[in-house]
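Peer 1: the following block contains a protein sequence and its predicted model.
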Amino acid sequence: MNAEKHPAQDVAEAYVSSLFVPAAPIRLDCILPSSFGVIQHQSQVIITTLEGLASKSIGIVEAMPSYKNNSTVETVIKPGPMTWMYDDIAAILLEFVIIIDGEEVLGGAGAFGMLKTDSGWMISGIESALQPSTQELHSTSQTPEGALHRVESFIEHLKQHDWSGMIADCLPGGGITLSRVSGYKTLPFPDLIEQLKRILSQRGDLVEELHDVEIKVLGNLALAWTPFTVSLEAEINMDTNDNSPVPAGRSPQLNPPVIQISGDVIHELAESVQRDVDMMDID
């Protein structure tokens, strides 16, 4: 976790400051519009694209009993946002309060996925949880261990090729944003899993190991920063190695070979494995 203020934090804070304010312009300059956003408020879970998130969040404020057509609404960021970063991705966890006519009516927490693009840092995913006050965010019964269990369950189901189990670990209607050399790509979770099925049917088995995991929980929201290493165990024969030609006069050294591919978050998994393996020759 980075203690210094990261440039991506300015983008996240600018977006949150306008997110729940009816009179504020929508900050489309801060987001990747087709990426996914989630807001949890009371028993309601809203899942939409980031482009559609602003109108949904404003609807929550306008439904508050204290809101009137001429009300003044502010979203104020609380001190102490936390930032994690690796290369062109970052994650930010922050708290905020929503104030209507000078009275705090909701406390919120937001987890932001950030991606550095040619246009600068952009928001590539949001999860937000709202409570009647920020104090209630800190009195949650949820634990980091519970959030980590869900991540580990997803990885174990991947290892076992349990595709229905992987789907069960994902929020229905949600998805991911993948960082690519040529840009970014968004995928609903079912499409991600179909892509993984195709890759593994062609390439062999994946073994994913997490390390230096950090998890922060606020209310019903958890941010999991999960650096990982992926090993791809490929089939081998005398002439070819996972469809990669073996140079004449040389024989494979590993049986089975293991390709080490470094990544940083599970969102990178699907296409990065296929891209990197395609570029590799295995001795």
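Peer 2: Ah, there it is.

Peer 1: please count neighbours and contacts with C-alpha atoms only from this point.
Peer 2: Will do.

Peer 1: ok, now which ones touch the nearest residue to Trp225 once chain neighbours are set aside?
Peer 2: Among residues not flanking Trp225 along the chain, Glu214 sits closest, at 5.2 Å (CA to CA, 6 or more residues apart in numbering). Under the criterion of CA atoms under 8 Å, 6 or more residues apart in numbering, the neighbours of Glu214 are 224-226.

Peer 1: alright, now check it against this:
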Amino acid sequence: MDPEKSAVLKTVTSFLSTIGANNSPSLQASHAYILPSSFAALSHPDALLQSRLSDALTRVEAQLATLFSSGASSSAEKPCAPGPEVWVYENIAAVWLGYEHVVDGAAVSRGVNLFGLLKTGPEEDEEREWKIAGIADTQWRPDGATPTISSTITSDLMAPINTFFAYMRARNWTQLASTLLPGGGMTHSAANEPLRQVTWPEFVEGLKGVIEKIPAEVDVNEKVYDVEARVCGDMAFVWTPFVVEFNGVERQKGVNVWTLLRREGAWWVSGCQDWGRGVGS
């Protein structure tokens, strides 16, 4: 594994190692690895949990406190198959990784995580570190069947992403929002721009403000290429390198890390991390 991918994976595994470390419910050390105002979408057997990352850690702390007060002596999040798989493009990365929640040496749940990561701060700062900018997961009980895992890119899976881009091109903001699972959000990072961590309504309003400043006769078209996907049951991740064209001329490039959940047979975008820069910059 190349050094940058190794650094990305170390961020994720170090974060996981803090959960239940020293048989303590405190997750103070976990905050060093995250962008706290980014988003989590956790699809568990009993609930869909959507929140900012900082709030997700607060919830896990309360769960660990209850666990230890009930007599448990140890708890850990242990990486396991599938993965790890790591993607990196300049200042954005993703990690697909299975895990087991182990209490007193016995697995009590299994699942798959998708971590989106960003390297933030001034481009000239060589000491910048990778930070977790989004988490999605699916979880099942260890005595249950493992969901089907696939890397197949299907038209159904790509439908909400392609529809999102089509509505952006058409400047149809109401319909664009219909591709997004309520409760989620985006973490956006771009060269020479401040980091933005926004809910879906805030994101759509911000995107509208940017696009509507461009004259209507300019065709703004985002195209993706070299797409990769991973699916585990009703949770998926799609890696989409992109270029944005203005009337056929490339103006921006970058990568989107999309997470999706399937509800009532259809895929919805549950979260996104995004990084880009101007072409030639």
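Peer 2: Yep, it's here. Here the structure is a predicted model, which is why all the values come from computation and not from measurement.

Peer 1: now the TM-score, please.
Peer 2: After superposition, the two chains reach a TM-score (TM-score structural alignment, normalised by the length of the second structure) of 0.77; 251 aligned residues with a CA RMSD of 3.3 Å.

Peer 1: before we move on, back to that, which residue in the second structure lines up with the residue nearest to Trp225 of the first structure?
Peer 2: When the second structure is aligned by TM-score structural alignment, Glu214 of the first structure is paired with Glu228.

Peer 1: sec struct for Thr66 of the second structure, please.
Peer 2: Under the three-state scheme (DSSP: H, G, I helix; E, B strand; the rest coil), Thr66 of the second structure adopts helix.

Peer 1: do you know how far it is from Lys213 of the second structure?
Peer 2: According to CA to CA, to the nearest Å, Thr66 of the second structure stands 52 Å off from Lys213 of the second structure.

Peer 1: same drill for those two, tell me which one is more crowded.
Peer 2: Summary of the neighbour comparison: Thr66 of the second structure and Lys213, criterion other CA atoms under 10 Å, with Thr66 having more neighbours (13 against 8).

Peer 1: which helix or which strand is home to Thr80 of the first structure?
Peer 2: Careful, residue 80 of the first structure is Gly and not Thr. When elements are defined using DSSP states H and E, Gly80 of the first structure is found to belong to no helix and no strand.

Peer 1: just checking, it touches Ile92?
Peer 2: No. Gly80 of the first structure is not in contact with Ile92 according to CA atoms under 8 Å; the separation is 10.7 Å.

Peer 1: between the two, which is the more surrounded one?
Peer 2: Using other CA under 10 Å, the more surrounded residue of Gly80 of the first structure and Ile92 is Ile92, with 25 against 11.

Peer 1: and the more buried one, that's in a helix?
Peer 2: No. Inclusion of Ile92 of the first structure in a helix is not indicated when three-state DSSP is applied; the result is strand.

Peer 1: what does it align to in the second structure?
Peer 2: In the superposition onto the second structure, Ile92 of the first structure corresponds to Val95 when matched by TM-score structural alignment.

Peer 1: now that match: closest residue in space, sequence neighbours ignored.
Peer 2: By the measure of CA to CA, 6+ apart, the closest residue to Val95 of the second structure outside its immediate chain neighbours is Val86, 4.7 Å from it.

Peer 1: show me what the one you found lines up with in the first structure.
Peer 2: Counting by TM-score structural alignment, the partner of Val86 of the second structure is Thr83.

Peer 1: so its match, which of the three states?
Peer 2: The local conformation at Thr83 of the first structure, judged by three-state DSSP, is strand.

Peer 1: wait, it touches Ala90, no?
Peer 2: Yes. Applying CA under 8 Å, one finds Thr83 of the first structure in contact with Ala90, separated by 7.0 Å.

Peer 1: neighbour-wise, which of these two wins?
Peer 2: Per other CA under 10 Å, whichever of Thr83 of the first structure and Ala90 has more neighbours is Ala90, with 24 against 20.

Peer 1: I figured the more buried one hits Gly113, correct?
Peer 2: Yes. Ala90 of the first structure is within contact range of Gly113, at 6.1 Å (criterion: CA under 8 Å).

Peer 1: and the nearest residue to Ala270 of the first structure once chain neighbours are set aside, how many neighbours?
Peer 2: The spatial neighbour of Ala270 of the first structure that comes closest, neighbours along the chain excluded (CA to CA, 6+ apart), is Leu196 at 5.8 Å. Residues near Leu196 of the first structure, counting by other CA under 10 Å, number 21.

Peer 1: so what corresponds to Leu196 of the first structure in the second structure?
Peer 2: Using TM-score structural alignment as the criterion, the counterpart of Leu196 of the first structure in the second structure is Leu207.

Peer 1: returning to what we had before: contact partners for the match of Ile92 of the first structure?
Peer 2: With contacts taken as CA under 8 Å, 6+ apart, Val95 of the second structure has the following neighbours: 8-9, 12, 84-87, 113-116.

Peer 1: can you pick the most crowded of the residues you listed?
Peer 2: Sorting the contacts of Val95 of the second structure by how many neighbours each has (other CA under 10 Å) puts Gly116 first, at 31 neighbours.

Peer 1: tell me the residue in the first structure aligned with that one.
Peer 2: Counting by TM-score structural alignment, Gly116 of the second structure lines up with Gly113 in the first structure.

Peer 1: hang on, that match in a strand?
Peer 2: Yes. Secondary structure of Gly113 of the first structure, determined by three-state DSSP: located in a strand.

Peer 1: from Gln131 of the first structure, how far off is it?
Peer 2: As defined by CA to CA, Gly113 of the first structure lies at a distance of 21 Å from Gln131 of the first structure.

Peer 1: equivalent analysis for Arg27 of the first structure, please.
Peer 2: Here the distance between Arg27 of the first structure and Gln131 of the first structure works out to 24 Å (CA to CA).

Peer 1: now Ala91 of the first structure
Peer 2: Noted for Ala91 of the first structure: a distance of 22 Å to Gln131 of the first structure, by CA to CA.

Peer 1: so these two - more neighbours on which side?
Peer 2: In this view Ala91 of the first structure and Gln131 are compared by other CA under 10 Å, and Ala91 has more residues nearby, 25 against 19.

Peer 1: tell me who's in contact with the more buried one.
Peer 2: Residues near Ala91 of the first structure by CA under 8 Å, 6+ apart: 83-85, 111-114, 225.
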